[in-house]
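>>> Got a sequence here, can you build the structure:
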Amino acid sequence: MTPRAGELDPVIHAQARLRVVSTLASLSAGDQIAFTRLQKLLDMTPGNLITHLRKLETSEYITSVKRGSATYLTLTTRGRSAFEEYVSTLRSLLEPAVGPEDASDPEGTRP
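Predicted structure coming up:
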């Protein structure tokens, strides 16, 4: 499901999936994380995490590979692009309330 311009991607917007995608996006492109490691990082039950991973995999935002007894997850190029678009859309929606991002003060420390 591709969101219309100016709309947040409903696949990513669910809180648990946003946490999953943002965690995977923090890895370098092509890097993988073990299911158990992701589960611990996000403090999610296996069943809950699996449910959200299935939705992300169906949308082709992630891939999973089983090696031995471990499953490894990777954010796809499509998933990374969708996340970047999500962040961009969210920023544009929030800008009227918080003002434009000040590139000279990225931490927002100046009054």
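>>> drop to CA atoms for contacts and neighbour counts, all remaining ones
Noted.
>>> all strands of the chain, in order?
Along the chain, counting by DSSP state E, strands occupy 33-34, 62-67, 70-75.
>>> highest average neighbour count across the ones you listed?
Of all the strands of the chain, strand 70-75 carries the top mean neighbour count, a mean of 19, counting by mean count of other Cα atoms under 10 Å.
>>> quick one: contacts for Gly68?
When the contact criterion is Cα atoms under 8 Å, 6 or more residues apart in numbering, Gly68 has no partners at all.
>>> so Gln39 touches Pro46, yeah?
Yes - the criterion here is Cα atoms under 8 Å, and Gln39 meets it with Pro46 at 6.8 Å.
>>> run this one through as well so I can compare:
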Amino acid sequence: MTGEAVVLDETIHQATRLRIMSMLVGQPDNDRLAYGFIRKTLHLTGGNLTTHLRKLEAAGFLAITKESHNSKPRTWVHATPAGRQAFAIYLTNLEKALNWRPPP
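Prediction:
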């Protein structure tokens, strides 16, 4: 591919947020992941994960819901339709960037 340079979405491109979005988008549309599962799987501290989730939530890429189960709070995270679309665009642009060649 030749032509213009490709710009990647910086909100998703950050390594930890890319890993979070990869996990969430890998789930079927209506499925969600537990906050604790994401934290443990990615080996993150609670504060670090919360910071990244807030950034993704502010961009509209994910939604966070809190519930109580047997008197214990549970936090769930799922990719929004906008987040799934943004991730698909990110992957398309990443592929373009990997195939980019400067004009002759």
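>>> With both chains overlaid, what TM-score comes out?
Once superposed, chain against chain, the TM-score is 0.85 (TM-score structural alignment, normalised by the length of the second structure); 93 aligned residues with a Cα RMSD of 1.4 Å.
>>> now the strands of the first structure in JSON lines, with distance to Ala16 of the first structure?
Shown next, in JSON lines, are these (distance: least, Cα to Cα, whole Å):
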{"stretch": "strand 33-34", "distance to Ala16 of the first structure": "17"}
{"stretch": "strand 62-67", "distance to Ala16 of the first structure": "14"}
{"stretch": "strand 70-75", "distance to Ala16 of the first structure": "15"}
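>>> right, so of those, which gets closest to His52 of the first structure?
When the strands of the first structure are compared by Cα to Cα, strand 62-67 sits nearest His52 of the first structure, at 10.7 Å.
>>> average distance between that closest one and the second structure?
Aligned to the second structure and superposed, strand 62-67 of the first structure gives a mean residue distance of 0.4 Å (mean Cα distance after the TM-score superposition for the first structure).
>>> From the contact counts, what lies against that strand?
helix 46-58, strand 70-75 (3 or more Cα pairs under 8 Å, 6 or more residues apart in numbering; DSSP states H and E).
>>> Helices along the second structure, start to end?
Ranges of helices within the second structure are 10-13, 15-25, 35-42, 46-58, 81-98, based on DSSP state H.
>>> Just name the most buried of those.
Most buried among those, counting by mean count of other Cα under 10 Å: helix 15-25, with a mean of 18.
>>> counterpart of Ser88 of the first structure in the second structure?
Counting by TM-score structural alignment, Ser88 of the first structure lines up with Thr92 in the second structure.
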